[in-house]
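*Asks:* When you get a sec, could you give me coordinates for this:
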Amino acid sequence: MRQLECHQEEIHLCGKIQFGGFLFVFNNSGCVAISENITDLLNRTIDQVLGLQIEDILSLLSQETEWNLAEIERQINGQVFIRFVERIQIDKIEYYLSIYSYDEKKYIEIEPCNETHLKETRLFYYAKYLEEQHDRAWQSLTVLIRQIIGFDRVMVYQFLEDHSGQVIAESISEDMTSLIGYRYPGFDIPEQARALYTKFLARNIADIDASTVNVKGIDPKELDLTRCSLRALSPIHLQYLRNAGMRASASFSIIMNGKLWGLVACQNRQPLHVDLAQRHLGAFLTQYAVNYYLSEHQKINLFNQEVMGAMEIDLKSELLIKTDMYAVLEKFAPQIMKIAEADGLIILHDRGRKSFGDVPTEELHAQIDQSLINHEENLYATSNFVYDIPAHIIDPIIFPGVIRINVQPGSKVYMYLFRREHVYEEIWAGKPEKIFKYDPENNVKFPSPRTSFDAWIEHTKGNAPKWKRSELSFMGRIVQIIQQAIAQRSVEIANLNKELVRSNNALDTFSYTLTHDLKNPLSSIQLAAQMILLKNDISKELLHKLGENILDATRLITEMMDKVYQLSQSNYVAFKNELIDPRTKILSILESCKQQYGVVDLDFRLGPTIPILGERTLLYQLFLNLMGNAIKYRSTIQKPFVEISSENVGNSVFYYIKDNGIGMDLREGVNIFDIFKRLPNSQGYEGSGIGLSIVKRIIDRLNAEITVKSELHVGTTFCIEFKKE
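*Replies:* Model prediction:
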């Protein structure tokens, strides 16, 4: 006994059209197929029509219309599928005549027009309505299409990953039951039907109980009706609608990225024709709604990408700067967990196990490790991991959603993300079971449509919400960042000797400064030594003073030598610029400086921070020095105040750091950015005079500009100009 499946039915080769329409098919030799009801339209026999040329048929249909065959050919033979459409009158009845080319044949379809004419001016208002309701695009679409075609129910039906579908929006008559949220099994719309929905975007059957019309001429197997609006529907589909209590249906395909995403499914309890103009408008508005839906999702995706991207940059920076990789991973674990929408996270390495949020017990976690013992891929993900629950664990909390990241292959360093079990209650439109009937005459089983569409509730356990593609992609990038950082660290170690040589060479940059500025302390030492050697009757007081001078000079030389190395580091390292919002770093520096300098009553004001082009470490060092000075050199007679703001001006971003501290006397010839330069009023504050020199070298390295305005006992404002490119 054979068993037929729905997808085996060649519904595009049925050789029949719906009642009320007329069909002509042509090849290069002339008319090769016509619907047998053509005699009612032309008062000619089928044999008299077969073989005629397309221009002959058009003249017979409407002598009043001037048929421009060259223009018709140009339209229908383009790269994009286009119909030529003309409104004609035959025996005082209005029809839509459409001509198109498909499968190396030309088709003429004729179907009646509805009495209600669509006004072209309404198109603007329909589009405006969708635009105003773009955040509810699908619901708004069902309202508009129901207004246009007058059906009892119009719903948006979204296909899910398992090929089943779910109603996500609808507009219905007041006496109908809502189907929002109802699920439909995938076999309700078989594979070959979905293929046709992808190629032909609008379809209607006016009356499921009306008789069909045979197409005469060539064999039905040679007549592909994929693009035919009048094609008769499968008897199985008609019975399906009949079982659902419907007499008419229409559909508009929702295509996204070339794939069938869903359908606008329309149902009516009484026969009702949706004419060509209505179908074209419905298909247009459906695509309009698709564009708004994609636009909204693109905005969400861009925002999520920005959030993920910022975290990835911070993680990469920390991994390259810090030597303790595990500490960095633990620091970023809460952010990773939040972005991936996980309930818990575990970092497992040779130093132990660190968990965040809600995670499985160690006993259950061990089952995951055991089941994945042979999985060597960097990233493993599932939403339905099955645990073997020991008898002693009563009412366990299980986590079927698991992502395992192999952080460092070969070293058993893993990161796990978990999602708790979610018990799903799904409402199906009838029990989702495929029914077959037996045909004893042909000894074959054939599919039979479901007879019940009453709500059938199914509870699903043992699953977690599925990981989104964006979440898995994000975790994949985390793996790459970690492994790249490890690899880069290895390269850095291999190049350490070269870098040390470059560091030593960089000190030559400061040779002039050292030879010039070291003369003063060396002269002090020399003078003191000469006086000690030459004076025999030197007093104890003078000897003590000379000793203090020697100690002060040697201490100054030591500090200068130590700081020169620090300065050299900011001068030679090759850095990569990126667009950075310094807000987080500024707030971190603020807290650090307040503690360092014991400031508890600081009035700190932070305006908008515009992202700037620079290197993360250098920018941190830049703000650290400027903010540190602003807080350190605070006024002793009024409450300390620091303000940071930014603004866009042309092709630059300006940052201002303003304080009400001790200020500076910027007399002509004074360069506050000279190395070891300290102004007279800075005495009593710790420092070596190298901070602003470091600032200047960083500014030069970033291709920026810095200016300063200051007044003694009033305050100082530094202005930094960063180029946008």
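*Asks:* switch to C-alpha atoms for all contacts and neighbour counts from now on
*Replies:* Will do.
*Asks:* and the end-to-end length of stretch 175-194?
*Replies:* 31 Å (Cα to Cα, to the nearest Å).
*Asks:* Alongside the first, I'd like the structure of this one:
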Amino acid sequence: MKNDSDFENFDTSTLQQFGSVIILDQNFHVLGVSENALQELELGNQENVLGESLKAFGANIFGKHTAKVFRLLTNIKDHVISRQIIPLKLANKRVYLKLSLHHNQLFIEWEEQFKKYTSAKKIHEFSFLLDAIQPNNWDLVCHAINRLLRFEHVFVVQVQETGYSQVIAEDTSDGKQHYKNIEFSKSFMPKEVFPFYSMCSYRYSPNLEDKNQEFYFNSSKVNLLESQLAPIPELHQIFLSQKGIKSALFFSIHVDSKFWGLLVAHHSKEKHIDLQQRKLCTFAIQNATSKYENYLKQNLLDRHEILKSAETELKLDLSKSKTVNCALVQHMPTLMNMVHADGFAIFNQGDVYFEGLCPTTQQLYEIVSFIQSHTEKSLFKDNNFRLNHAKNISGKLPFAGLLYLKVGLSNDHILMWFRKESASKALNLQFTPATSKRDSPKISVSESINHDIAQPWNDLEINFVLKLNQILKETIVSKLKERQLWNEQLLATNNELEMLTFTLSHDLKNPLSILKIGLQFLQNNKDTIDPTSIHKWYSNLIASTESIEDIINNVVLLCQHKTSTLTKEPIPMAYNLQQIFKDSSVIYNDYPCDISYGRLLPIWAEKGALYQIFSNLIGNAIKYSTNSVRATIHINSYFEDGQVCYCIQDQGIGIPNENLNQIFEIFKRGNNVNAIEGTGVGLSLVKRIMERLGGNVKIESEIGSGTTVYLYFPMVEDFPPSMLLD
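*Replies:* Below is the predicted model:
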């Protein structure tokens, strides 16, 4: 016979020796019977029993208890009660008779009763220990269980998300620690054994060396794993036997209805533990588990309150006049601690920010590229990232685990959390099956150190990251609306500038031409012109000057009603300046030029405005350096009087001293640039944008030696420390 697929790896034809079992269908016909039951009840061979009705020979088995047993079986079959245990005499031996229902099959099991009762003193001592158990003190749980069992070794093993099993508590008869803090590899608790341990509150084997009894069954499906007599998985049985263990108890621990681990008791000699003692231990472990669950729930509530507070604070900062990235940079330590990470990094359009244990900038770029090429998901996590993917990243990674979040739908704004490795000693089990009937299967045990494995992120931490992503999505939508408004205002500004340029370059030409012609005419004909003509020309000149005045007044009025503002955030400049220089070099490819950098401080400004400023200045520096075979531009910055000052120095042709005081006026250029193409609008635009940022610009220049431009950007507040790292 073959049972459900989950149990195919278990022996379904034998049972342990310490009890007996009969399995019935719902009509009380025998589906299966154990070898001990046939012998103890003198039922003959299995052919006499299988398929027969228990009612035909039940009275011979249960005697005066027959009616009670059948009444209980009927109640269990009808789901009036779930199970029942009754002490009685069976085949002249005091036993515990256990009646239960599993998958519409009635189980009748019995085992010998070794104790009639547990002393009041023992129960009082046990109750005191139960009351003393703290919510997360599994060592005291082991001690309490061992005071009742008197085994040589009791320990708690927790099955981790990684598949490894760690011994987290221990109590021994010699007072020494043998397993505590040691990890077993995945081979120790493979998923195939989970059903065996999880479906019962405990598993028991008084003597692992006893030969199993046969179990006989007909063609119906019978799941023997529901029976306490089911044999211990071969893997664990061989392992314990090689360790000299004869008697063992395994109590399953379930947290939030999930299989969490085992409390294991070992003894080197055969030891029979009475059923009521096992039930007391089960009660104690369930009590401790309940306390532990409450502890976890309270811890979750506390953590939830902390996370809610962090979310509220982040939302508040995001709602201020700062960009999403600015708020994230300011909260880097908090965002790192909220998920118990050892490091945190932000990647934003090529700019990077680090907190704690992090890779290098180059490694971060490679990690982003690698993950983006392998998944389109917003969330990626791997607590073995270094073990699994280090070969794809240059250099040694300082972390083992990675949690990756793509902000919104953009691939250029990414948050990453890092965890260091939690190196631990692990025991590896290698199962060697028997090669012949003379051989026995063996377990070889080896010890290794686990590297490149980090503590996995739990559900609470993942939920916080997902909640963070939702908050950022909502904020990005809001900021996009603000940006759309800014773009509209910027478009209006550009339209205004175009209108101003057109007005000054076109509309003023006509009145100015009239003035010029009229003055020349009056100058050339002052001796011959008649009074009427003079009056006519003067009228025309006055009209022309009035036209010029009207045009200028209209432009001034338009500028005075400009009310749009720029949203400021701290902008790191290294990457931006390198990109602007590359773009400018392409535009002015006829002017070979190199660039060098000093310290490049961040700037409180708007990224688009900074691009306009620096692209104009760097473009000018390249364009006007034609007097050098290969010119060099140098950019440096420093703090001065609560401002960030940027200094852009070139080796160009310079600006004549007489033109310096007019160089920021629109269409004004130095009188030495006639051969170099230009409009005279760039510096005027730079000054105008600087003024809207609340800053200032000044120029120093010397003919033939070059020009230095100083930009002064006011500080809104102190920069995050991570932005000031060189």
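*Asks:* most centrally placed residue in structure 2?
*Replies:* Geometric centre of structure 2, nearest residue: residue 403, 3.8 Å, by Cα atoms, centre = their mean.
*Asks:* In contact with it, which residues?
*Replies:* If you count contacts by Cα atoms under 8 Å, 6 or more residues apart in numbering, residue 403 of structure 2 has them with 379-383, 416-418.
*Asks:* And the strands in the stretch 451-600 of structure 2?
*Replies:* Taking DSSP state E, counting those that start in this stretch, the strands of the stretch 451-600 of structure 2 run over residues 569-571, 593-597.
*Asks:* got these as CSV, with mean neighbour count and distance to residue 25 of structure 2 columns?
*Replies:* Shown next, in CSV, are the strands of the stretch 451-600 of structure 2 (neighbours: other Cα atoms under 10 Å; distance: least, Cα to Cα, whole Å):
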stretch, mean neighbour count, distance to residue 25 of structure 2
strand 569-571, 22, 75
strand 593-597, 15, 86
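*Asks:* can you put those in a markdown table and add distance to residue 253 of structure 2?
*Replies:* Formatted as a markdown table, the strands of the stretch 451-600 of structure 2 follow (distance: least, Cα to Cα, whole Å):
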| stretch | distance to residue 253 of structure 2 |
| --- | --- |
| strand 569-571 | 52 |
| strand 593-597 | 62 |
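*Asks:* Of those, which is nearest residue 235 of structure 2?
*Replies:* Nearest to residue 235 of structure 2 among the strands of the stretch 451-600 of structure 2 is strand 569-571; the distance by Cα to Cα comes to 60.5 Å.
*Asks:* tell me what the closest one is packed against?
*Replies:* Of the remaining helices and strands, those touching strand 569-571 of structure 2 by 3 or more Cα pairs under 8 Å, 6 or more residues apart in numbering; DSSP states H and E are strand 603-605.
*Asks:* Would you check the span in structure 1 matched by the strand it packs on?
*Replies:* Using TM-score structural alignment, strand 603-605 of structure 2 lines up with nothing in structure 1.
*Asks:* Same question for stretch 559-566 of structure 2.
*Replies:* Going by TM-score structural alignment: stretch 559-566 of structure 2 matches no residues.
*Asks:* returning to what we had before: what's the residue nearest to the centre of structure 2 aligned with over in structure 1?
*Replies:* Per TM-score structural alignment, residue 403 of structure 2 is aligned with residue 403.
*Asks:* wait, is its match part of a helix?
*Replies:* No: using DSSP: H, G, I helix; E, B strand; the rest coil, the secondary structure at residue 403 of structure 1 is strand, not a helix.
*Asks:* In three-state terms, label the closest residue to it other than its chain neighbours for me.
*Replies:* Distance criterion Cα to Cα, 6 or more residues apart in numbering; nearest residue to residue 403 of structure 1, sequence neighbours excluded, is residue 381 at 4.4 Å. Secondary structure assignment for residue 381 of structure 1 (three-state DSSP): strand.
*Asks:* wait, residue 381 of structure 1 sits on residue 402?
*Replies:* Yes: at 5.6 Å, residue 381 of structure 1 and residue 402 qualify as touching, with contact defined as Cα atoms under 8 Å.
*Asks:* more crowded one of these two?
*Replies:* Shown here are residue 381 of structure 1 and residue 402; by other Cα atoms under 10 Å, residue 402 has more neighbours (24 against 17).
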